[in-house]
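quick one, fold the following:
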Amino acid sequence: MASLSLINVPFLLVISLSIVTSSMVASANNFYQDFDITWGGSRGKILDNGELLTLSLDNISGSGFQSKKEYLFGKIDMQLKLVPGNSAGTVTAYYLSSIGPIHDEIDFEFLGNLSGQPYILHTNVYTQGKGEREQQFYLWFEPTADFHTYSVHWNPSAVVFSVDTIPIRVFKNLESIGVAFPKTQPMRLYSSLWNADEWATRGGLVKIDWTQAPFMASYRGFSSSACSLASAKPSCVSSMPNYSPWLSEQLDPLGERRLRWVEKNYMIYNYCTDAKRFPQGFPPECRAIS
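From the prediction side, this is the model:
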């Protein structure tokens, strides 16, 4: 396994703050201002003057929240501390999504585990209502012991998933070969903690142990540099050429090396290598990067 010392190398996939203007969202650390608890009643709580949010799950209900704003392209960061102990059967979902049957979606899902077993980080990308682009990873740290930052950097050329600034997945814009890309539908940021024991842990073989309830996930350190929706159209679309340095940002060579390191050491499933799923041939995006 690769040395963890690689994690200490600075990550150069950044957004140039010099190009942020009033038509961009720049927010941090106030859940009262940025989010609404949308279900679960008192199981979702905003605490510490808006700096901390918690979701919980019991045998009656889970809970969830969503952002007040919608985004079209941006860099979204959130610090999460996952459900500790025996979390088998639970899923903590953290994702961007539009609405409707042909929605776009960018997913982080954390699949719970038996005590002592690793969490599985499940990722997916939906475009125009089509998903089934799963990649799964183990993490190189214990995600229940402290907060870690999970990020989406989404621009017209790619969607980059990162963990503590380490890129773990890139979904590139391959419209040139007929692959839809999320670029026209604004998305809200959502998160939920819910009962998924029909599939989440060992394919549903391990069920939730309700004697361990309530299960709790914690959130802090939300920040965004993003185009937000002020009305029916994104407020920064009309001046997008002014943001071209940010909108065209891509992984630099260091970022590419770190991505390869994660793929080699921590990826446990990639739909683009699952030949049994695609007897008629892999999807075009898989063939393009093979």
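
can we go C-alpha only for contacts and neighbour counts from here?
Will do.

roughly how far does Leu139 sit from Lys45?
In this view, Leu139 and Lys45 are 27 Å apart by Cα to Cα, to the nearest Å.

Glu142: which element?
Using DSSP states H and E, Glu142 maps to neither a helix nor a strand.

skipping adjacent residues, who's closest to it in space?
Closest residue to Glu142 apart from its sequence neighbours, by Cα to Cα, 6 or more residues apart in numbering: Pro118 at 7.9 Å.

that neighbour belongs to a helix, doesn't it?
No: looking at Pro118 with DSSP: H, G, I helix; E, B strand; the rest coil, it is coil, so not inside a helix.

for the residue nearest to Thr54 when sequence neighbours are not counted, what are its contacts?
Once flanking residues are discounted, Thr54 sits nearest to Ser218: 4.4 Å by Cα to Cα, 6+ apart. Counting by Cα atoms under 8 Å, 6 or more residues apart in numbering, Ser218 touches 52-55, 80-82.

Leu139 and Lys45: which has the busier surroundings?
Neighbours per residue, other Cα atoms under 10 Å: of Leu139 and Lys45, the larger number sits with Lys45, 20 against 16.

the helix or strand hosting that one: what's the following helix or strand?
Here Lys45, judged by DSSP H and E, is contained in strand 44-47. Next along the chain after strand 44-47, taking DSSP H and E as the criterion, comes strand 52-57.

run the angle between the very next helix or strand once past that following strand and strand 52-57 for me.
Next along the chain after strand 52-57, taking DSSP H and E as the criterion, comes strand 63-67. Here the directions of strand 63-67 and strand 52-57 differ by 140 degrees (axes from the mean of the first three to the mean of the last three Cα atoms, to 10 degrees).

Val262 contacts Ile168, correct?
Yes: contact criterion Cα atoms under 8 Å: Val262 and Ile168 qualify, at 5.9 Å.

before we compare anything, build this one as well:
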Amino acid sequence: LGNVRGKDWRIQTNVYGNGSTTRGREERYLVPFDPTEEPHRYSILWTPDYIIFYIDDVPIREVVRSDAMGGDFPSKPMSVYATIWDGSSWATSYGRIKINYKYAPYVSEFSDLVLRGCRVGPIQQVDSADRCAEAVEELMSADYALLTPRKRAAMRRFRERYTIYSFCYDQHRYGNVTFPDCDYVSSEHSRFGEWGDNKFPPKEVRRARRRSRKPSAVDDQPSK
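As a prediction, the model looks like this:
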């Protein structure tokens, strides 16, 4: 999502099911580094049963498929693309702070892009389950697809430390609707207001960012 000049950088994850954009599942986080100083690795594992988001090999979010989600869980062939666009109407303090074009041009650099899975033709809407079975099995048996207790502990630490918005607690937008893929934790709920924003945003992130510490160096340590 970018940042306000001199402030911490933000990142957002979201899940849309089968082309529907009427009910997003946004989460936003502060990141303990400045992404303009050095490259970082961003990964998404999408399987028929769950989706995991990673930053520098540290899992930051897991979405588990359930019958209650219905068509909200992505199940159609997808493509990958990158773009830069002005989202300041909502990304920075709900539009209070607009983008400053005097800092243009804005540039993103990508390298070492890797796509693994079952390839689908550009006009092919439904792929053969039999043909994709081997690719899916390979994905789900890979090391990055297995959330060990150590990885889950690292994910929990990241989420507790850096999450600043969760759709799970956004009563203004969704009322009292409960989502089957939300892990409602009473201690976590008390930290979020009716708009889904963290009422107690982390204060130590900027100090960590100045030291250019990656999440893997901070969060992926065994619990004592």
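
quick one: TM-score?
Once superposed, the chains reach a TM-score of 0.70 (TM-score structural alignment, normalised by the length of the second structure), with 177 aligned residues with a Cα RMSD of 2.3 Å.

about what we covered before: and Val262 and Ile168 of the first structure? which has more neighbours close in?
The neighbour comparison of Val262 of the first structure against Ile168 (other Cα under 10 Å) goes to Ile168, with 23 against 19.

which one in the second structure is aligned with that one?
In the second structure, the residue paired with Ile168 of the first structure is Ile60, using TM-score structural alignment.

which element, helix or strand, includes its match?
Using DSSP H and E, Ile60 of the second structure falls in strand 58-64.

helices or strands next to that strand in the packing?
Here strand 58-64 of the second structure touches strand 50-55, helix 149-162, helix 215-219, going by 3 or more Cα pairs under 8 Å, 6 or more residues apart in numbering; DSSP states H and E.

one more time with 6 Å, if that's ok
Contacts defined by 3 or more Cα pairs under 6 Å, 6 or more residues apart in numbering; DSSP states H and E place strand 58-64 of the second structure against strand 50-55.

for the stretch 1-150 of the first structure, which segments count as helices?
With DSSP state H, counting those that start in this stretch as the criterion, the stretch 1-150 of the first structure has helices at 31-34.

strands of that one, residue ranges please.
Remark: strands assigned in the stretch 1-150 of the first structure by DSSP state E, counting those that start in this stretch are 24-28, 35-39, 44-47, 52-57, 63-67, 71-81, 90-97, 105-111, 120-126, 135-137, 148-155.

angle of the fifth one against strand 35-39?
To tie it back to what came earlier, the one meant is strand 63-67 of the first structure. 140 degrees.

in the second structure, which residues correspond to strand 63-67 of the first structure?
Aligned using TM-score structural alignment, strand 63-67 of the first structure spans no residues in the second structure.

what angle do that strand and strand 90-97 make?
20 degrees.

buried set for strand 63-67 of the first structure?
The neighbour-count check on strand 63-67 of the first structure (16 or more other Cα atoms under 10 Å) flags 63-67 as buried.

my guess is Cys118 of the second structure contacts Glu134, does it?
No: here Cys118 of the second structure does not reach Glu134: they are 8.6 Å apart, not a contact under Cα atoms under 6 Å.

tell me which of the two has more neighbours.
Applying other Cα under 10 Å to Cys118 of the second structure and Glu134 shows that Cys118 carries more neighbours, namely 16 against 12.

the first structure: which residue goes with that one?
Counting by TM-score structural alignment, Cys118 of the second structure corresponds to Cys227 in the first structure.

and Trp9 of the second structure, by the same measure?
Trp9 of the second structure maps onto Tyr119 of the first structure when the alignment is built from TM-score structural alignment.

just give me the closest of the contacts of Ser218 of the first structure to Glu105 of the first structure.
Using Cα to Cα, Leu80 is the member of the contacts of Ser218 of the first structure that lies nearest Glu105 of the first structure, at 19.5 Å.

tally of neighbours for the closest one?
Count around Leu80 of the first structure with other Cα under 10 Å applied: 23.

identify the residues contacting it.
147-148, 218-219 (Cα atoms under 6 Å, 6 or more residues apart in numbering).

same thing with Ile268 of the first structure?
Counting by Cα under 6 Å, 6+ apart, Ile268 of the first structure has contacts 136-137.

which element is it on?
Secondary structure assigned from DSSP H and E places Ile268 of the first structure in strand 267-270.

so where is that strand in the second structure?
Under TM-score structural alignment, strand 267-270 of the first structure corresponds to residues 163-166 of the second structure.

how big is the offset of that stretch relative to the first structure?
Once fitted to the first structure, stretch 163-166 of the second structure is off its aligned match by 0.9 Å on average (mean Cα distance after the TM-score superposition for the first structure).

filter the contacts of Ser218 of the first structure down to the buried ones.
Neighbour counting with 16+ other Cα under 10 Å marks 52-55, 80-82 as buried within the contacts of Ser218 of the first structure.
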